[in-house]
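Student: Can you look at this prediction? I've put the sequence above it.
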Amino acid sequence: MGEAGAAPVEAVLWDLDGVLVDSEALLFEAERQVFAEAGVDLTAEVKAGFVGLGGTEVLAALAAHYGIEADLPRWVERKMDLVHALYPGLQAFEPTSTLVRELAAAGMPMAVASGSPLSAIDASLTAVGLADLLPERVSVDQVGAGKPAPDVFLAAARRLGVAPEHCVVIEDAVPGVLAAKAAGMRCIAIPSITDPLDPRFEQADLLIRDGMAAVDATTLLTWVGVR
């Protein structure tokens, strides 16, 4: 369904953090500790400007923001150690989890395309019970560039054997929306930060302005043409 006259939806590509799993606070805590160990007080206000970047890119961008030199390989490893320690508290978002189950039952091809390392994608999906429903996964580490480049979405589409114009991306952050549009795909945006709402979210084909709290799985199923 989607926009009138649009190509039929043949695959749904999922962002992970902030869309399927409520991990932004967990990621921020890990990043806060990494920066604290470097003598920097990373605040939530600063981090908000970098939501949606991949695991390595966000650390590099934050280090540049603070004007400090980062040992990125060591920082990424330290961040992932901290994240893994926090996984027992990870929760799935109920509206999108419901949508995954409904789409899987309808036979819709799906993949996860994320800026997180593959180990983190696997661990997150396992922790929230969605691993079996989303076996196709593409990490930024497997492609040339992270969001807002389209690489992860194009790689996921190739893996599913679906043309970009027949894919719908579900995202929570501006870099992901820009990546989806650069890939020639339609995009449903469920912003994780709504106050203020970045005007670039308007590029999405369907924008849930009030974020996850306003998501109705039935409406999204109808939009992608399953109902």
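Tutor: Right, received. Where do you want to start? Numbering: from 1, shown residues only.
Student: hey, let's count contacts and neighbours off CA atoms from now on
Tutor: Noted.
Student: could you point out which element follows the helix or strand encompassing I121?
Tutor: Element membership for I121 (DSSP states H and E) is helix 118-127. Later in the chain than helix 118-127, the nearest helix or strand by DSSP H and E is strand 137-139.
Student: How far away from the center of its chain is that following strand?
Tutor: Taking Cα atoms, centre = their mean, to the nearest Å, one finds the center of strand 137-139 at 11 Å from the center of the full chain.
Student: Which residue ranges of this structure form helices?
Tutor: Listed in chain order, the helices of the chain (DSSP state H) span 24-37, 44-48, 55-66, 72-86, 94-105, 118-127, 151-160, 174-182, 217-223.
Student: Please identify the most buried of the ones you listed.
Tutor: helix 174-182 (a mean of 25; mean count of other Cα atoms under 10 Å).
Student: what angle separates that one from helix 151-160?
Tutor: Helix 174-182 and helix 151-160 are oriented at 50 degrees to each other (axes from the mean of the first three to the mean of the last three Cα atoms, to 10 degrees).
Student: Included below, for side-by-side comparison, is a second structure:
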Amino acid sequence: MIHGVRGVVVRFDGVLIDSCHAAYAAWQHEFVREGLHLPIDYWGDLFDRHPGPGCDEQLLRLLRQRVADPDQIRDDHLDRVHRRRRRIESALRLRPGVVAWLREASDRGVRMFTVSDQAAGSLTRELDRLGVGRFFERVLSFGAGGAEEFYRDAPRQADIDRSELVAMEDTGHGVRAARAAGLRCIASPQRASVHALPSAEPGTVIAEPPWMSLSDALGALAGSRRAVPRPAAGTDTGARVSASLGALALGDALGKMVNKRSLHQLEPDTVNALSLLETGGEPPADCVFTGCVTDDTVLLLALVDSVVDDGRVSRDAYERVLRSLNPRGGRQIYQLKSDASDLFVALDGNTNGCVPRCAAVAYTTPSTNLGDLCYDALKVATLTHGGHEALFTALLFAVIAAAAVDGEPVQSVRERLPGLYRPLTRLAGGGADVADLVQGSLDRLDRIDSPHVYLDVLEGAVGMAMAARSSVVSAICLGLSGFSFPVTLAALMRRQAHWDLDSTAAVYAGLAGAFQPSEVPALWVGRIERHSGRDFGKLAASLVEMRRAPVVPA
């Protein structure tokens, strides 16, 4: 079985061999004899409207209309056309890629049937000539009732439930017949029908054997690219966005408080603050934990404001903001500020600075809109960073954050990641080695049940330095760990070396807040809101409204 499909009914004429082109070539020969041209798309449209003998009658009528002496076009022209067609068909080979599909079906236990207007004995001989008879369980016939009637009865003949049986057709009328009978259909176009097959219709996918595997075609038919995930009960999207935004700012603020100090350099005030966080206590006095954030949150909130004001992710609007605001540090921002060109694209930068701001893209774009999500993330990341490692991690963070906001469970996201690495590295212009670091670190997680142990592993393996391949890899893996948020965040602040913990914690907390919104401590986030004069709940409401009904500029 492949994607819930147990059986496939394949039309012999057109899907296995290009018999339609044989019919067209036979008629084209007659038109050329008379100095006339018969376009293949015209023939294809005519065949779609008048399948079978009706097409021949229409073409004979057309030929008589176009020649100087209609009487010279006699009925025996049809016999000549049919003889020529049979000669051409007798030399046809299988269409490219068909054998690979048949072998894949055999290997995966999908039962295969073929159907034709031909008599069963003639069709069996043709299959043997082509060397594929062994792949088909039964040879079926359309019969006098035509394709639609056959497809209505096909589940009974195949002894397969209608929902688990798929038709494979090559023409518009064949697809319509299968769909009218309630069967899903793979449309495999041949030269005469490629322009006329219906696109984007429910229950139908267009796939050509040389360019797609059978599994991919059936997967597309099943909608296996993933449905919109159902949010967890009791937690709406707005709550996840608000929690992610607040948690990201909290991680940033705590990292600023620790300020690249190692565990052994932390004084009692900071140690106590982390203990309060870990045990669910209230934040310490303002003079210990001020709620002040760094450039990670400043640049994120600047993008959030820009997106809310414009109703979309506008690179130009965000660039104007970045050129004017106080970024609170960051060499990459000042490279942008000092550039006077009409279009600025960062030439370098493999640090983590472009990653946290991509949360704003994830807040406004569902994870099922991966194309928009990734290109919007690139729009804002390339203003300051041009290194492929930074861009890859920014894309990966945005994709994971959007899935978390959608309510997809963390385990489901982890299982899908390997399939995303290759397209994301193509978009970023590289980053395969970073993808290997991420996956290798996630693979270790399966054998670890403590955030403290996992943090030690990450610290030793990839570290938490400013480089995206270090801090962002650790942060993403932590975000996908599912460990208790307060415990993990506090443990992250207690490291053995002098790391860039504000950015690491911001990226981690942005993910963990979306995956585990109920674990984000409201009083700690409230301290940051008061210090910054921002209301994360109101910002989240505006962002989620855009997520539901994106504004398309005129």
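Tutor: Cool, got the structure. Owing to the predicted nature of the structure, the values given are computational and were not obtained by experimental measurement.
Student: Can you add distance to V138 of structure 1 and give the helices of structure 1 back as TSV?
Tutor: TSV is the format used below for the helices of structure 1 (distance: least, Cα to Cα, whole Å):
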stretch	distance to V138 of structure 1
helix 24-37	19
helix 44-48	24
helix 55-66	14
helix 72-86	17
helix 94-105	17
helix 118-127	7
helix 151-160	6
helix 174-182	14
helix 217-223	23
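Student: Go through these and name the closest to R200 of structure 1.
Tutor: Closest to R200 of structure 1 of the helices of structure 1 is helix 174-182 (Cα to Cα; 6.5 Å).
Student: ok, V138 of structure 1 to T222 of structure 1 distance?
Tutor: 26 Å (Cα to Cα, to the nearest Å).
Student: For A512 of structure 2, which non-adjacent residue is closest in space?
Tutor: Spatial nearest neighbour of A512 of structure 2, chain neighbours left out: G479 (5.0 Å); criterion: Cα to Cα, 6 or more residues apart in numbering.
Student: Run a quick neighbour tally on the one you found.
Tutor: 27 (other Cα atoms under 10 Å).
Student: What does it correspond to in structure 1?
Tutor: In structure 1, no residue is matched to G479 of structure 2 (TM-score structural alignment).
Student: Would you agree G479 of structure 2 is in contact with Y508?
Tutor: Yes: using Cα atoms under 8 Å, G479 of structure 2 is in contact with Y508, at 4.9 Å.
Student: Which residues are in contact with the alignment partner in structure 2 of S139 of structure 1?
Tutor: S139 of structure 1 maps onto S141 in structure 2, with residues paired by TM-score structural alignment. For S141 of structure 2, the contact set (Cα atoms under 8 Å, 6 or more residues apart in numbering) comprises 115-120, 150.
Student: Let's have these in JSON lines, adding distance to D252 of structure 2.
Tutor: Below are the contacts of S141 of structure 2 laid out as JSON lines (distance: Cα to Cα, whole Å):
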{"residue": "V115", "distance to D252 of structure 2": "64"}
{"residue": "S116", "distance to D252 of structure 2": "67"}
{"residue": "D117", "distance to D252 of structure 2": "70"}
{"residue": "Q118", "distance to D252 of structure 2": "72"}
{"residue": "A119", "distance to D252 of structure 2": "74"}
{"residue": "A120", "distance to D252 of structure 2": "72"}
{"residue": "F150", "distance to D252 of structure 2": "65"}
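Student: Please indicate which of the residues you listed has the highest neighbour count?
Tutor: Ranking the contacts of S141 of structure 2 using other Cα under 10 Å puts V115 first, with 23 neighbours.
Student: Quick one: map it onto structure 1.
Tutor: Per TM-score structural alignment, V115 of structure 2 is aligned with A113.
Student: wait, what's in contact with the closest residue to its match other than its chain neighbours?
Tutor: Setting aside the residues directly before and after it, A113 of structure 1 is nearest to V138 in space (Cα to Cα, 6+ apart), at 4.8 Å. Going by Cα under 8 Å, 6+ apart, V138 of structure 1 touches 111-114, 118, 152, 155-156.
Student: quick one: the residue nearest to the spatial centre of structure 1 from D22 of structure 1, how far?
Tutor: Nearest to the mean C-alpha position of structure 1, by Cα atoms, centre = their mean, lies D15 at 2.9 Å. Going from D15 of structure 1 to D22 of structure 1 by Cα to Cα gives 12 Å.
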